[in-house]
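Novice: pasting a predicted model and its sequence here:
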Amino acid sequence: MCRLRSLAAPSGKPAILAAHNTSSTSVRVRWRPLSSQELRGEFQYYRITYRERGAAKDSAKELRIKDERIQSHAIFGLRPFTQYLISVQVENPAGLGPSSTVVVTTDEGVPEAPRQVSVLNVTDTTVTISWLPPSRRNGLIEGYRIYISTGNFTNATWLRLPLDNTQYTLRNLVPFTNYSVTVKAFTRSMEGRESAALAVTTDVSSPSFSSSPNSSFIFSGRVHHYLVSYRAERAAAITEVPVAADPVGREGKFLLSNLTAGTLAAPLNAGLIAGIACACCAFLLALAALAIWR
């Protein structure tokens, strides 16, 4: 069919039949071509422009399709979870016709890593951390996953939005243990990139002493020194001597010197202290009873 050249640009615009995302970085648009009356002359090409919604018009990118038989096209290299304005128009030798415009949103992508993961507080069995949301969320963040690992063991904690704040306390940890903590954001369908690993060591726990001087005690951490306390059997003054712990954990010994000959020295322990306290209380109660009886 022969088409005459015209001095008028197309009067009609392609009718957009469908526009949808095909991934987090691509969309496809489909249109209906112009009729001969709307074209007003020889077909030159389809002109497709696209830009992020809200961006300046001069930031739009352009594609040209010279085959009149093509009625759909895919656009790649877009940003995840972003709205785009896509326009389609036809050009003949006289110029461009009016455009049809549609808004399309790309699919959700992989969230960037949470930012500024830091430690707020550490105890012997807990670690409190905080973080900031990803700079590019690439979707609707539904929550965060916190991974804490030591050796070959890793535990994951899921936190779903809404959250009062982006901080969390990890509990039931082992005292004086090295841990590695990472945080990820997640959307409905995607788990985000992992934050930089945060190294943290739980505090040492307090020793659990027995009342017997000869018994052992349980302690998590490194023992730096012992405190040996003693007094004469009938004396009130208590002497305390710090003793450095053996670096390899061997049995410790300490020689008490400058003691008075013929005097019994009593090492203090929890049972002895408790006994003294009870005896004092009993004596005071006896005095009170005697005063009331009189």
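Specialist: Structure's in. What do you need? The structure presented is a predicted model; accordingly, all values stated were derived computationally and were not measured. Numbering: from 1, shown residues only.
Novice: contacts and neighbour counts: CA atoms only from here.
Specialist: OK.
Novice: relative to residue 180, how far out is the nearest residue to residue 179 once chain neighbours are set aside?
Specialist: The shortest distance from residue 179 to any non-neighbouring residue, by CA to CA, 6 or more residues apart in numbering, is to residue 150 (4.9 Å). Distance, residue 150 to residue 180, using CA to CA, to the nearest Å: 6 Å.
Novice: here's the one I want to compare it with:
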Amino acid sequence: MMAPPQESWNGELLGYVVTWQEAGGAAGRNTSAALTAPGWGAAHAQLAALRAHTHYSVAVRAFNAVGAGPPSTPLTATTLEGAPEASPERVRCEPLSAQSIRVWWEPPPPALRGGVLLGYEVLYETVDELESQVETRRSGGMETILQALQRAANYSIAVRARTAAGTGPASEPVYCVTHEDIPGAPMDIKAAANSEDTVIVSWLAPLQKNGKIKHYTIYSRPQRTGQHSQMMVLHKDEEDEYQVEVRGLQEHQVYEFWVTAATASGEGEMSAIVARKPNARGKLI
């Protein structure tokens, strides 16, 4: 600030009043303020608590014991950019497949963007795992598709906006579950002779269930033939170990056995194949 000519003081100059307001501020919102810089020799004042990336109109008036004089010609100045002060709005999601989710949103309110929005960051992680890791995907628009996700998994998804000055707060999370898929192969299949015409087949649930297991199918066939028989066993919740007795086999004939699991999406991968004769009693192999 530069002091007015002394002949215009009309008495002892006591200081200055600095007033400012947002240029084009929204109606009904308090966008103006003032501060006093005491002393006729005051040359500057710092305006605080301003909005980032906002145009302000600033004027100065000198005052003496009688009152304040006329304001100076207003100057317009713009604050630097800052990080967004608000999160994106109306974040939504929908599963597209067993490994992909579509996410879309709307930008933060204009007055709270902090500057020019350069894009967004989508933060996502699985909900059901004890030690899940937050993944980040950047998007230049207001929609993205998350890919290579876990099958039949519940995901927590949030979005935050970013400017050149940094990222803003994340939105409240939304949740989406990827679609089920066919399961992986049952594990650790074994077969043991139980009598001259029965074999006990045992196995463990798939490591990759990819949804809710509905049932298992046990296949058997004489070795080196293409014809097979099958039987079904329902899945039991909280149970991962299974065994079933395959009956009606021919004594001294070597049989091959394998197992598949199924979800609502269909039958999954087959297990390893094991072979056993009905009359060859012994431990599981």
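Specialist: Sure thing, it's come through. Worth saying up front: this structure is predicted, and the values here are computed from it rather than measured.
Novice: can you calculate the TM-score here?
Specialist: Here the superposed chains carry a TM-score of 0.63, computed using TM-score structural alignment, normalised by the length of the second structure; 218 aligned residues with a CA RMSD of 3.8 Å.
Novice: contacts only, for the residue mapped onto residue 212 of the second structure from the first structure.
Specialist: For residue 212 of the second structure, the aligned residue in the first structure is residue 222 (criterion: TM-score structural alignment). By CA atoms under 8 Å, 6 or more residues apart in numbering, the residues touching residue 222 of the first structure are residue 204.
Novice: so residue 222 of the first structure, which of the three states?
Specialist: coil (DSSP: H, G, I helix; E, B strand; the rest coil).
Novice: distance-wise, check the most centrally placed residue in the second structure relative to residue 258 of the second structure.
Specialist: In the second structure, the centroid-proximal residue (CA atoms, centre = their mean) is residue 124; its distance is 2.0 Å. From residue 124 of the second structure across to residue 258 of the second structure, the span is 38 Å (CA to CA).
Novice: one step back: show me what the residue nearest to the centre of the second structure aligns to in the first structure.
Specialist: In the first structure, residue 124 of the second structure lands on residue 148 (TM-score structural alignment).
Novice: also residue 178 of the second structure?
Specialist: So, by TM-score structural alignment, residue 178 of the second structure is matched to residue 202.
Novice: hang on, its match packs against residue 172?
Specialist: No. Contact criterion CA atoms under 8 Å: residue 202 of the first structure and residue 172 do not qualify, at 10.8 Å.
Novice: residues shared between the contacts of those two?
Specialist: Common neighbours of residue 202 of the first structure and residue 172 (CA under 8 Å, 6+ apart) are 125, 126.
Novice: what helix or strand is the match of residue 124 of the second structure located in?
Specialist: Under the criterion of DSSP states H and E, residue 148 of the first structure resides in strand 143-150.
Novice: that strand packs against which elements?
Specialist: Secondary-structure packing of strand 143-150 of the first structure (3 or more CA pairs under 8 Å, 6 or more residues apart in numbering; DSSP states H and E): strand 153-160, strand 178-186.
Novice: residue 128 of the first structure - how many residues pack around it?
Specialist: 15 (other CA atoms under 10 Å).
Novice: an error on my part: the question was meant for residue 86 of the first structure.
Specialist: 25.
Novice: let me know the secondary structure of the aligned partner of it in the second structure.
Specialist: Matched to the second structure by TM-score structural alignment, residue 86 of the first structure sits across from residue 58. Under three-state DSSP, the three-state class of residue 58 of the second structure is strand.
Novice: go on, residue 7 of the second structure?
Specialist: Residue 7 of the second structure is classified as helix under three-state DSSP.
Novice: relative to residue 13 of the second structure, how far out is it?
Specialist: Counting by CA to CA - residue 7 of the second structure and residue 13 of the second structure are separated by 11 Å.
Novice: can you show me the strands along the stretch 101-250 of the second structure?
Specialist: 101-106, 119-126, 135-139, 143-146, 154-163, 166-167, 174-177, 187-193, 199-204, 215-222, 229-234, 241-246 (DSSP state E, counting those that start in this stretch).
Novice: buried deepest among those, which one?
Specialist: Among the strands of the stretch 101-250 of the second structure, the stretch with the highest mean neighbour count (mean count of other CA atoms under 10 Å) is strand 154-163, at a mean of 23.
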